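Enquirer: have a look at this prediction, sequence included:
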Amino acid sequence: MADDRIDTVMLTEFPVLRLDTPTREAVGIFTESGWSAIPVVDAAGSLIGIMSQKDCFRSALNASYYQQWSGTVAEHYTADVKSLDAEMDVVSAAEAFMALPYRAFPVLRHGQLVGMINRQDLLRVFLRFG
């Protein structure tokens, strides 16, 4: 199992957000995709942050009060993003999920965003064993 790498179980198709994405649009992407966190990328596709469903609630509550959505991803995302390396083994990835409160991690190879891995997909790997 320690030889299994996360690049064999990560998802390579996932939504991304940009800083200028309107918050209402981002909420729609969350609800349609089912992801709990979505990477924020620059124009070149490089990872610059992450936005979680939780990050959307302030804007959603304001919209419920004022009947109007405002703001962009730039106002709500987290720039200090934690990521995993594509060559990391699944045991180390599981330890990262245990140590941190995140439900999903961006996966990088040589600094480039190549995938996403979430708790559920990683747990599926462990079901094969034991």
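Expert: Yep, it's here.

Enquirer: every contact and neighbour count from this point should use C-alpha atoms.
Expert: Noted.

Enquirer: distance check, Leu113 against Leu84.
Expert: 10 Å (CA to CA, to the nearest Å).

Enquirer: got it, and Leu108?
Expert: When Leu108 is compared with Leu84 (using CA to CA), they lie 6 Å apart.

Enquirer: who's more crowded, the two?
Expert: Leu84 (22 against 19; other CA atoms under 10 Å).

Enquirer: here comes the other one, which I'd like you to weigh against the first:
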Amino acid sequence: MGIKSFQGARKQQQNITEVAALKVSDYMSRELITFRPEQTVEEVIQTLIRYKISGGPVVNSNNELVGIISEGDCLKDISESRYYNMPMEQHKVENRMVKHVETIDGNMNIFDAANKFLESKIRRFPIVENGKLAGQISQKDVLKAAIELKGQNWK
């Protein structure tokens, strides 16, 4: 019997440390399509369709996060407008957006963020820094990170 080398195990440990250092801020989107509370729901719908997105953060004039509006929120508005036979031209984002928004820290590990997505069933999390909207991480961003890491670390 020969002596086995443990060099491979040490190298693998180094890669695990590198993976653990990957943060949400490394993969979050910083250039976002945002909405304002005073916009109409109809404007939001047009923007969602034009940019092929499913929702976005709502910010005030100081770029502070005040809510999130999604396709589902817009669908509720359309449904209620039709049910009550009321025109929706004047419906405002502030009346349809989700006001209590769960955010995550940009310093969070990317795999902890993946677990948070699984636990919450939310599609996107805003990242707030110093009270201002700094970015957003989506499930797709986490998937992109995993594919990049696969080529570097997963054998």
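Expert: Perfect, I can see it now. Being a predicted model, the structure only gives us computed values, none of them experimental.

Enquirer: between Leu113 and Leu84 of structure 1, what contacts are shared?
Expert: Counting by CA atoms under 8 Å, 6 or more residues apart in numbering, the shared contacts of Leu113 of structure 1 and Leu84 are Pro106, Val107.

Enquirer: what does Asn130 of structure 2 align to in structure 1?
Expert: With the correspondence set by TM-score structural alignment, Asn130 of structure 2 lines up against His110 in structure 1.

Enquirer: need the contact list for the spatially most central residue of structure 2.
Expert: Nearest residue to the geometric centre of structure 2 (CA atoms, centre = their mean): Arg124, 2.5 Å. Taking CA under 8 Å, 6+ apart, we find Arg124 of structure 2 in contact with Phe117, Gln136, Ile137, Ser138, Gln139.

Enquirer: any chance of the residues you listed in CSV, plus secondary structure and distance to Leu22 of structure 2?
Expert: Formatted as CSV, the contacts of Arg124 of structure 2 follow (DSSP: H, G, I helix; E, B strand; the rest coil; distance: CA to CA, whole Å):
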residue, secondary structure, distance to Leu22 of structure 2
Phe117, helix, 17
Gln136, strand, 16
Ile137, strand, 13
Ser138, strand, 15
Gln139, helix, 15
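
Enquirer: those: which two are farthest apart?
Expert: Spatially, the most separated pair among the contacts of Arg124 of structure 2 is Phe117 and Gln136, at 12.8 Å (CA to CA).

Enquirer: the more surrounded of the two?
Expert: A count of neighbours by other CA under 10 Å puts Gln136 above the other of Phe117 of structure 2 and Gln136, at 24 against 17.

Enquirer: ok, now how distant is that one from Glu102 of structure 2?
Expert: 11 Å.
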